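# dropping the sequence and predicted coords here.
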Amino acid sequence: MKTYFLKTIAIVAVLFFSSSCDDDDDIQSDILAIIDTTVENLEATYTTINISGTVLSDEYIEVTSKGVCWSTSPNPTIEDTITTEIDDVFTSTISNLTANTTYYFRVYAVNDVGVTYSEELSFNTLSLEDSIWDFEIFVDDITSWNASVTFNADGTTVFDDATNVVYGSWLLEGNVLTFNIDTSGLVYTYSVEGTLFEQTINGVWEDGIMNWIATPQIVEN
């Protein structure tokens, strides 16, 4: 009789556990996380990408957190870098990214049961390769002039300030740009450094006296 009683308790416990798991699955499935950004509507700069998303849930389910998670590795989770949004339909601006880099994104939604993720999509920040920039160079607060600078995909560069056309090389490490203007036939080689931010580059000339800001004329990626 005691054995029969214990078996009955065990069966009831199994049924209860199974029912609880099914209920959790139902609750989890009632949350839908959608990534709305596509290649066609992507808004990306050299250091930012905008990701739009939608979180849909049953009115009886409380979503405690939602937004976008991302990483340079596939299958990002909320353990990686995230944004936190308030509205169910949102656009997150992902900042402080590295130029010419692939990032993986998913929209997430959290409730008491767990985390729901959207499908994964990957997008690239812009590359300097084969782009032409308008450099505005400041000697002081009054004097400035412009130059056109081309960054070729093979690492060479062309500097044209309407007075001289000179050639050199360029290198981008992270978002720090260094390019050399070979003026050996004139005076010497300049080493110029700047930092990419969104759609601009800010930097200083080798002598530290001249500052410059550059904006893209043509970006071909």
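Sure thing, it's come through.
# all contacts plus neighbour counts: C-alpha atoms, from now on.
Noted.
# find the nearest non-adjacent residue to Val68, please.
Distance criterion Cα to Cα, 6 or more residues apart in numbering; nearest residue to Val68, sequence neighbours excluded, is Val107 at 4.4 Å.
# does the one you found really touch Ile31, like I thought?
No - using Cα atoms under 8 Å, Val107 is not in contact with Ile31, being 11.7 Å away.
# who has more neighbours out of those two?
Val107 (31 against 22; other Cα atoms under 10 Å).
# my guess is the more buried one is in a strand, correct?
Yes - the assignment for Val107 is a strand, going by DSSP: H, G, I helix; E, B strand; the rest coil.
# contacts only, for it.
Listed by Cα atoms under 8 Å, 6 or more residues apart in numbering, the contact set of Val107 reads 33-35, 53-54, 66-69, 117-119.
# now name the helix or strand holding Val166.
strand 165-173 (DSSP states H and E).
# tell me which residues of that strand come out buried.
For strand 165-173, the buried set under the neighbour-count rule, 16 or more other Cα atoms under 10 Å, comprises 166-172.
# the helices in the chain, which residues?
Using DSSP state H, the helices of the chain run over residues 2-29.
# Leu172 and Ile201, how far apart?
12 Å (Cα to Cα, to the nearest Å).
# and what of Asp26?
According to Cα to Cα, Asp26 stands 50 Å off from Ile201.
# looking at those two, which one has more neighbours?
In this view Asp26 and Ile201 are compared by other Cα under 10 Å, and Ile201 has more residues nearby, 21 against 11.
# that one contacts Gly194, doesn't it?
Yes - Ile201 is within contact range of Gly194, at 6.0 Å (criterion: Cα under 8 Å).
# need the max-distance pair from the buried residues of strand 165-173.
Farthest-apart pair in the buried residues of strand 165-173 is Val166 and Leu172; separation 19.6 Å (Cα to Cα).
# not counting its neighbours along the chain, what's nearest Asp182?
Counting by Cα to Cα, 6+ apart, Asp182 lies nearest to Thr189, which is 4.6 Å off, once chain neighbours are set aside.
# then Ile213?
Nearest residue to Ile213, sequence neighbours excluded (Cα to Cα, 6+ apart): Asn202, at 4.6 Å.
# and the comparison structure, right after this:
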Amino acid sequence: MKTKLWGIFILVLTSMLYLTACDNSTSPGIEDSFELFTGLEAVEEANNMTLLINKGSDSQEDGFFKIDISDVLPNEYINNTTANAWCLEWNKPLRSSNDIHVGVKAFATESNDKWKPLNYLFSIENELKAKYPEKGVLTHREMQAVIWTLAGYMGIAPEFNVDNLSDSELPSRLTENGRANFSREIVKEISELVLKNYSSSTITTSGFALQTEEDQQNVYVVPPSGITTNEVTDITPTTAVTGGVIDDAGDSPISKKGVCWSTSANPTTDDNCTDDGTGSEDFVSNISGLNQSTTYYVRAYAVNEAGTSYGNQRTFTTGLAGEVDKELDVCGDWSASQSGGFGVTVDTWDISEIPVGASFDIRFDALSQPDKYVVEYPIGNEVYDSGWRGLQSYYNDPILFPEFQPDGVVGPGQGQENGIFIKDAQNTFRVIVTGPQAGTIWYYDIRCSVPG
């Protein structure tokens, strides 16, 4: 592990050839020249790198395309790796069908004020993902559009303004069937958030600008962190089990590792953490002292001489104490839960009296104000997610209620789903109901049926 090895790195590359990852046929001219490397500090050990770029599938979510970085000499900043990547100049294409760029030079952006907006964006990346938790809401398309917006503001690329660009003017990977396939509102919200806060906020991530051939084609790269947080399992009202995998320990030994957790996004070693020993081997972490019916964020961490690095963030919700859990011991009839309201309600159901092979159904009514129903079987394994159910008229402010963005309510308050899981040897399942608005009221029932 090297200093900032598991940070976010920015890659800016200039290319002689017009490539295809950024998908725009506009050719750059003299008027499109921007001063990208003025005031940046060169990284001597990374002044002759090789890059291999591959656009890959448009369905991936973590980057606009992939890039392999090689021929890097040992240093404190950049290593040979495969990373997610982003374009900076929206009106230029990018050659990306396993195309190789050689002689790439790296420049540090940490001490350059001009690059603070992009460094700040990736400093809060996990926070943004937590703010827009529904799968597919904050995709690589919204992130790419935000990067283009900030690059224009910084003066390192042409202006990109989603309010001024029609669907027909957008790069092709941001359209589908002639229409924008991303949320313009989310792009504006995140861009405004960054521009409002970057100058007065702590920036924990700094990147690097990489220069290749003569014609300035720009790319933004996020290398992997080097550590992965395992899924959270065996969740009880007060405990849970997770752990981590160290993919790249760097050049100095790991002196401490474990996981950190908090009720806020992006937990650090200033929060509650486990100490799971030393070395780069995979590790298991036992979390204890949790509160019941509470949502937590957890990240793996590792420490060496270069500093502390963190893995991806995971979330989990603890159950209720046993005395208030539900019990289902007869099949064929609907068993009602208690009704609920604002916040997160977690019901753990005991089905030890139900035979293996029984099928389970859920029916619910969120009434007017939207609520969401999630079923886990076994606990920790999601088998059903109703999406937000209620009246579409309750589509909310995206800052206060990002859960409803951008698709809002997906169905009426009343619904039913049969066959959500088949019982095996596990004797408990969990229902998590989320009501993000004060005053909401909801109900749900559970039923099981035995085949034959």
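All right, it came through fine. Remember, predicted model here, so these are calculated numbers, not experimental data.
# could I get the TM-score for this pair?
Overlay of the two chains. TM-score (TM-score structural alignment, normalised by the length of structure 1): 0.47; 128 aligned residues with a Cα RMSD of 3.7 Å.
# can you tell me which of the buried residues of strand 165-173 of structure 1 is nearest Val14 of structure 1?
Leu172 (60.3 Å).
# is Val245 of structure 2 in a helix, a strand, or coil?
Of the three states, Val245 of structure 2 takes strand according to three-state DSSP.
# then Ser285 of structure 2?
Three-state call for Ser285 of structure 2 (three-state DSSP): strand.
# distance of it relative to Asp68 of structure 2?
In terms of Cα to Cα, Ser285 of structure 2 sits 32 Å off from Asp68 of structure 2.
# neighbour count winner among these two?
Using other Cα under 10 Å, the more surrounded residue of Ser285 of structure 2 and Asp68 is Ser285, with 21 against 18.
# which non-adjacent residue is nearest that one?
Sequence neighbours aside, Gly243 is the residue nearest to Ser285 of structure 2 in space, at 4.6 Å (criterion: Cα to Cα, 6+ apart).
# thinking the one you found is in contact with Val284, fair?
Yes - at 4.1 Å, Gly243 of structure 2 counts as touching Val284 under the criterion of Cα under 8 Å.
# overlap in contacts of those two?
Residues touching both Gly243 of structure 2 and Val284 (Cα under 8 Å, 6+ apart) are Gly258.
# out of the two, which sits in the busier spot?
Between Gly243 of structure 2 and Val284, counted using other Cα under 10 Å, the more crowded position is Gly243 (26 against 15).
# can you redo the buried residues of strand 165-173 of structure 1 as TSV with distance to Lys2 of structure 1?
Shown next, in TSV, are the buried residues of strand 165-173 of structure 1 (distance: Cα to Cα, whole Å):
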residue	distance to Lys2 of structure 1
Val166	96
Tyr167	93
Gly168	90
Ser169	87
Trp170	83
Leu171	80
Leu172	77
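# pretty sure Thr156 of structure 1 is touching Gly168, no?
Yes - using Cα under 8 Å, Thr156 of structure 1 is in contact with Gly168, at 5.7 Å.
# what's the overlap in contacts for the two?
What both Thr156 of structure 1 and Gly168 touch, as defined by Cα under 8 Å, 6+ apart, is an empty set.
# show the contacting residues for Val336 of structure 2.
Small correction: residue 336 of structure 2 is Ala, not Val. Taking Cα under 8 Å, 6+ apart as the criterion, Ala336 of structure 2 is in contact with 443-446.
# circling back: out of the contacts of Val107 of structure 1, which are buried?
Listed as buried from the contacts of Val107 of structure 1 are 33-35, 53-54, 66-69, 117-118; burial here means 16+ other Cα under 10 Å.
# show me those residues that map onto strands.
33-35, 53-54, 66-69, 117 (DSSP state E).
# reformat those as a markdown table; add distance to Asn180 of structure 1.
A markdown table is the format used below for these (distance: Cα to Cα, whole Å):
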| residue | distance to Asn180 of structure 1 |
| --- | --- |
| Ala33 | 48 |
| Ile34 | 46 |
| Ile35 | 42 |
| Gly53 | 43 |
| Thr54 | 46 |
| Lys66 | 46 |
| Gly67 | 42 |
| Val68 | 39 |
| Cys69 | 38 |
| Tyr117 | 46 |
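# can you name the two of these that sit furthest apart?
Taking Cα to Cα, the two most distant members of these are Thr54 and Cys69; they sit 13.5 Å apart.
# got the buried residues for the host helix or strand of Glu417 of structure 2?
Per DSSP H and E: Glu417 of structure 2 is located in strand 414-422. Of the residues in strand 414-422 of structure 2, 414, 420-421 count as buried by neighbour count, 16+ other Cα under 10 Å.
# kindly report the same for stretch 49-56 of structure 1.
Applying a neighbour-count criterion of 16+ other Cα under 10 Å, one finds 49, 51-55 buried in stretch 49-56 of structure 1.
# still on that earlier bit, can you redo the contacts of Ala336 of structure 2 as CSV with neighbour count, distance to Tyr384 of structure 2 and secondary structure?
Listed next are these as CSV, based on neighbours: other Cα atoms under 10 Å; distance: Cα to Cα, whole Å; DSSP: H, G, I helix; E, B strand; the rest coil:
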residue, neighbour count, distance to Tyr384 of structure 2, secondary structure
Tyr443, 19, 16, strand
Tyr444, 22, 14, strand
Asp445, 17, 14, strand
Ile446, 21, 13, strand
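# give me the distance between Ile246 of structure 2 and Gly103 of structure 2.
Counting by Cα to Cα, the gap between Ile246 of structure 2 and Gly103 of structure 2 amounts to 30 Å.
# before we move on, what about Ala336 of structure 2?
From Ala336 of structure 2 over to Gly103 of structure 2 the distance is 67 Å, taken as Cα to Cα.
# also Lys372 of structure 2?
Relative to Gly103 of structure 2, Lys372 of structure 2 is positioned 52 Å away (Cα to Cα).
# kindly report the same for Ser123 of structure 2.
Remark: distance between Ser123 of structure 2 and Gly103 of structure 2 (Cα to Cα) = 29 Å.
# between these two, point out the one with more neighbours.
For Ser123 of structure 2 versus Gly103, neighbours defined as other Cα under 10 Å are more numerous around Ser123 (20 against 16).
# isn't Val303 of structure 2 right next to Ser309, touching?
Yes - under the criterion of Cα under 8 Å, Val303 of structure 2 makes contact with Ser309 at 6.5 Å.
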